[in-house]
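Visitor: What follows is a predicted protein model with its sequence.
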Amino acid sequence: MRRLLLVLLQLLLTLVVLGAASWGVGLLVFRLPGAIGSAAAIGFGLAGLAGAIGLWTGAPRLPFAFAVLFVSLLGWWGSLKPSHERNWIPELARLPQMSVADGRLTVTNLRHFIWRTESDYDQRWETRSYDLSRIQGADLFLSYWSGEAIAHLLVSFTFADRQPLTMSIEVRREQGEEWSALAGFFRSYEMAYVAADERDLIGLRTQARGEDTRLFRLNASPSQARDLLLAYAKDINELAQKPRWYNTLTTNCTTVVYHLVGQVAPGWKFSLPLDPRVLLSGYLAGYLKDIRAIRQDLPLDELVKLGRIGEKARGLAPDSPDFSRVIRVGVPTARN
């Protein structure tokens, strides 16, 4: 029995060492440039392998040496700090901020780009004010660019007297920087909010990129939508004051919204159980139906079919003032 427990402990420690080595290799590859990063990653990986072998060969100096290297790497990891001061791509150059006074929400640095293609667009940044007593509800967009498992999530707040206000959580890239989901695990990108109208955020995806974008009307009352919008405003202002890292798994376009909804959950009709569909955001519509956040009287397949807005959006001019109205034609309305 003692021998078995020792073997199990060795197996557990081996998995820990190999897991730490894999994480360290990824960090060095994505955070150090070119050949330097590759060489450092190979060296660290070999040290991890030696540490794992040492657990089984009675050479404790090998896992100990690796542990010292790993602690040193953790120290470097902890020293990596996010910043707002970088050479950002134009569409993410400014962060929104929001203020509330006399029942009105004022948004500064609201993006209102007119997109013809991803590289051909007119830059516009505005300040807009919204009467919170005129909020009607909230809609959710899922935009697919590669298969069904992963989609970008956007939330849009509708008003009786204004065009919808749309929120997106983005990877804040620098000029010349490419997006990599793997790099997103290793403090490679800062997080950004974008507050915009739908012609910008949704038009970019449907018209300029040709993505499969689907609209779902949420079963949120005006007061619930207002609570969520104010939760957004609070977090948007906090981010504007203190930068934070984007993380592919824990701080992304879906998990941050999940957290924000959780803050106002006592006022909502649905609860927020943990579910893998929150991470595999392409399947989020099924999760929303299960928690009664979208229409219950229609099958999910029908909601998805009717919610596809890409063709309607692509039939409009990039600067069409009817964009938000037209994309909602035929999409099932919410039922509270």
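Guide: Sure thing, it's come through.
Visitor: C-alpha only now, for contacts and for neighbours.
Guide: Fine.
Visitor: Report the secondary structure state of the spatially most central residue of the chain.
Guide: Geometric centre of the chain, nearest residue: Cys253, 1.8 Å, by CA atoms, centre = their mean. Counting by DSSP: H, G, I helix; E, B strand; the rest coil, the backbone at Cys253 sits in coil.
Visitor: go on, Gly286?
Guide: What three-state DSSP gives for Gly286 is helix.
Visitor: what's the burial count for it?
Guide: 17 (other CA atoms under 10 Å).
Visitor: ditto for the one 10 residues further on
Guide: Applying other CA under 10 Å, we find 16 other residues in the vicinity of Gln296.
Visitor: Could you pull up the residues touching the residue nearest to the centre of the chain?
Guide: His152, Leu153, Leu154, Ser168, Ile169, Glu170 (CA atoms under 8 Å, 6 or more residues apart in numbering).
Visitor: Below is structure B, check it against A:
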Amino acid sequence: MAWSVLALWFHLPRLPALAAGAACALAGMAVLVVLWRGGGTCRKAGAAVAGVVAVVAMAAWWQSLAPSHGRDWADDVARLLDADVRGDVVTLRNVRNFDWESETRYTPRWETRQYDLRQLATADLVMSYWMGPHIAHTLVSFGFTDGRRLVFSLEIRKERQETFSALGGFFRSFEAVLIAADEHDIVRTRSNARGEQVYLYRLRATPAQLRTVFLAYLAEAARLQRAPAFYNTLTSNCTTILYDLARQVAPDLPLDYRLLASGHFAEYAYDHGALAPGYPFGELQRRGHINGRAHQPGADADFSRAIRAGVPGIPAREWR
């Protein structure tokens, strides 16, 4: 009954949602009263049938909800990543590189970029905290020997004027989109434009592992391009996709509550040897906090270098 009321709330206009939710709640309580407090056999049977009919009707409506590519999308998620892989050369269309003045003021820019997978050299875990210490957005930034970086992020695909709701993410309120973006866009908008607390950690990975995960992100983008899918706060989000992709190179990675409490995912990675060795986690976290460096005068000139200054595991040549 509670699930039905919430589902109706997130999918109907407010007044119809209130009316339908109230009717659903009252009908559900009436059925429970009859079943629990007793009555004739016929009355109980009728209540049971009414309950089953209501459940079947809600299930049928729920299954009728379908994800779509054809909505009025917000500018920053308006395009889908398109990848063409030919041997070691990857051509990416619709790489986002917006210039963000604030959370609502920006200059849109979508680019076509080409990368040589033989130059794929590093990967960094980026954690952005926006609602307390237990929930964070998880991104992965890949670095190439020519100095370029590319960030992948699974996000909700907001419609214009739509805002994110973690609770709504349980009720098929949003489609999912995989964004590939420049760090000056997707990391800086969080640290500078939105004021989120952002942390960066160097990941330990071999070139072969980096290539496997990079191509797995592209495969996920192709899957979403072929068939739209719903974002799910619990089972299909920015952290669970990274876990699923990481299992392609480490199949024995265990399930853990920190996959749900995403704000602790960096600690999960640390416990499984995926971060820079030789440091306690607290020091990695303290030195990986990029906000102070991101706001320094002149940081915009080479944002990627500025935010990596002094981060454990990152050689000085990457930020000096």
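Guide: Arrived safely, thanks for sending. Here the structure is a predicted model, which is why all the values come from computation and not from measurement.
Visitor: Quick one: map the residue nearest to the centre of the first structure onto the second structure.
Guide: Residue correspondence, TM-score structural alignment: Cys253 of the first structure in this structure matches Cys238 in the second structure.
Visitor: again, but for Pro243 of the first structure
Guide: So, by TM-score structural alignment, Pro243 of the first structure is matched to Pro228.
Visitor: Quick check: that match is in a helix.
Guide: No - counting by three-state DSSP, Pro228 of the second structure is not part of a helix but coil.
Visitor: and the contacts of Cys253 of the first structure as JSON lines, adding neighbour count?
Guide: Shown next, in JSON lines, are those (neighbours: other CA atoms under 10 Å):
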{"residue": "His152", "neighbour count": "19"}
{"residue": "Leu153", "neighbour count": "24"}
{"residue": "Leu154", "neighbour count": "23"}
{"residue": "Ser168", "neighbour count": "21"}
{"residue": "Ile169", "neighbour count": "22"}
{"residue": "Glu170", "neighbour count": "19"}
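Visitor: all helices for the stretch 51-200 of the first structure, in order.
Guide: 61-79, 198-203 (DSSP state H, counting those that start in this stretch).
Visitor: Tell me the residues of the second structure aligned with the longest one.
Guide: Read that as helix 61-79 of the first structure. Using TM-score structural alignment, helix 61-79 of the first structure pairs with 46-64 in the second structure.
Visitor: same thing with the last one?
Guide: Counterpart in the second structure of helix 198-203 of the first structure, with TM-score structural alignment as the criterion, is residues 183-188.
Visitor: Also stretch 88-95 of the first structure?
Guide: So stretch 88-95 of the first structure sits over residues 73-80 in the second structure, by TM-score structural alignment.
Visitor: Touching that stretch from outside, list them.
Guide: By CA under 8 Å, 6+ apart, stretch 73-80 of the second structure touches 94, 96, 98, 108, 157-161, 177-179, 221, 225.
Visitor: Which ones among these lie within strands?
Guide: Among these, the ones falling in strands (DSSP state E) are Asn94, Arg96, Arg157, Val177, Leu178, Ile179.
Visitor: Provide a list of residues in contact with Cys264 of the first structure.
Guide: Just so we're on the same page, residue 264 of the first structure is Val rather than Cys. Here Val264 of the first structure is in contact with Gln224, Asp227, Leu228, Ala231 (criterion: CA under 8 Å, 6+ apart).
Visitor: repeat that for 7 Å
Guide: Asp227, Leu228 (CA atoms under 7 Å, 6 or more residues apart in numbering).
Visitor: And for Lys44 of the second structure?
Guide: Per CA under 7 Å, 6+ apart, neighbours of Lys44 of the second structure: Val34, Leu35.
Visitor: what do you get if the cut-off is 10 Å, keeping everything else the same?
Guide: Lys44 of the second structure makes contact with Val31, Leu32, Val33, Val34, Leu35, Trp36, Arg37, Gly38, Ala50, according to CA atoms under 10 Å, 6 or more residues apart in numbering.
Visitor: Asn247 of the first structure now?
Guide: 171, 181-191, 253, 255.
Visitor: go on, Asp72 of the second structure?
Guide: Contacts of Asp72 of the second structure (CA under 10 Å, 6+ apart): Ala78, Lys158, Glu159, Arg160, Gln161.
Visitor: Nearest to Glu183 of the second structure among those residues?
Guide: When the contacts of Asp72 of the second structure are compared for distance to Glu183 of the second structure (CA to CA), Ala78 wins out at 18.5 Å.
Visitor: what about the closest one, neighbour count?
Guide: Ala78 of the second structure: 16 neighbours (other CA under 10 Å).
Visitor: what about it, distance to Val213 of the second structure?
Guide: The gap separating Ala78 of the second structure from Val213 of the second structure is 25 Å, by CA to CA, to the nearest Å.
Visitor: next one: Gly51 of the second structure
Guide: Gly51 of the second structure sits 47 Å away from Val213 of the second structure, going by CA to CA.
Visitor: same check, this time on Val49 of the second structure
Guide: 50 Å.
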